[in-house]
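S.K.: build me a structure from this.
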Amino acid sequence: MAEAPDNITLKRQSKTLVVAYPDGAHFELPLEYLRVYSPSAEVRGHGGPMELVTNKREVGANSIEAVGNYAIQINFDDGHNTGIYTWDELRSLGDNFDANWADYLRRIEQAGTTRESIRFK
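M.R.: As a prediction, the model looks like this:
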């Protein structure tokens, strides 16, 4: 089981979540990354393949809430708020950022879609 972070800071301007750990690990995780890798059943599926979430490049967060002593819940500004990021999940997302992000970009390209938000005029 992963240690609880020492500090978690939401940087709204840069749309990142900064997570620092007692062992010195420090991650600046883009909110887009956390949104597309949400641990929610909606994204992770109900035992099936992970859903490809697109058009989230500009996603932000309205707030972060503690869930007991074991997790946080991010309230994204696109209305998504069902993912519970346990300390294990959050640490794994930080430790595996490079591989996960490369995989996400590959899946976006294969699907012929985009990270860009759709804007209506």
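
S.K.: only C-alpha atoms for contact and neighbour calcs from this point on.
M.R.: OK.

S.K.: what helix or strand is the residue nearest the centre of the chain located in?
M.R.: The chain has L34 as the residue nearest its centroid, 0.8 Å off, counting by Cα atoms, centre = their mean. In this structure, L34 sits in helix 31-36 according to DSSP states H and E.

S.K.: contacts for that helix?
M.R.: Residues outside helix 31-36 that contact it (Cα atoms under 8 Å, 6 or more residues apart in numbering) are 15-17, 43, 52-54, 56-61, 76, 93, 101.

S.K.: another for comparison:
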Amino acid sequence: MAGLDKNTPTPQDITLHGASRVLEVSFSDGQTFRIPFELMRVYSPSAEVQGHGPGQEVLQTGKREVGILGLEPVGNYAVQPTFSDGHDSGIFSWDYLYFLGSKQDELWTDYNARLQAAGADRDSPMPEKAGQGCGSH
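M.R.: As a prediction, the model looks like this:
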């Protein structure tokens, strides 16, 4: 249990549902969440999505149909999904998955508000950005 708050529930079971595009996670406290791949993708904890500080977040769009091609364990505290759009730099800790699962409604509301503010919708293609200043990609 190294590196985890002792109060953080740990996953007992993780199932990828490719057809319905949800990650089902059953936690040690009895909670089971079905987290849509799209939600995981638009809230990926990677620098590519979150930026390098507050206000640097990159709004993700066009991810409704995104799939997860693979899920690699990271130590005993996280998983690293490979999404069908090539994004694979997000490391989802158990507490982050729990956060995504337990706060889905608020997160969708926030995401939709950010889309509206940007004049975009869930299906808008991601803008092609040249030279984002982040180094790789």
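
S.K.: tm score of chain vs chain?
M.R.: Scored by TM-score structural alignment, normalised by the length of the first structure, the superposition of the two chains gives a TM-score of 0.92; 118 aligned residues with a Cα RMSD of 1.1 Å.

S.K.: tell me roughly how far the helix holding L34 of the first structure lies from the second structure on average.
M.R.: Aligned to the second structure and superposed, helix 31-36 of the first structure gives a mean residue distance of 0.2 Å (mean Cα distance after the TM-score superposition for the first structure).

S.K.: where in the second structure does that helix fall?
M.R.: Helix 31-36 of the first structure corresponds to residues 37-42 of the second structure when matched by TM-score structural alignment.

S.K.: what are the buried residues along stretch 90-99 of the second structure?
M.R.: G90, I91, F92, S93, W94, D95, Y96, L97, Y98 (16 or more other Cα atoms under 10 Å).

S.K.: against H52 of the second structure, how distant is the fourth one?
M.R.: Remark: distance between S93 of the second structure and H52 of the second structure (Cα to Cα, to the nearest Å) = 19 Å.

S.K.: tell me the SS of the aligned partner of G53 of the second structure in the first structure?
M.R.: Following TM-score structural alignment, the counterpart assigned to G53 of the second structure within the first structure is G47. Classification of G47 of the first structure using DSSP: H, G, I helix; E, B strand; the rest coil returns coil.
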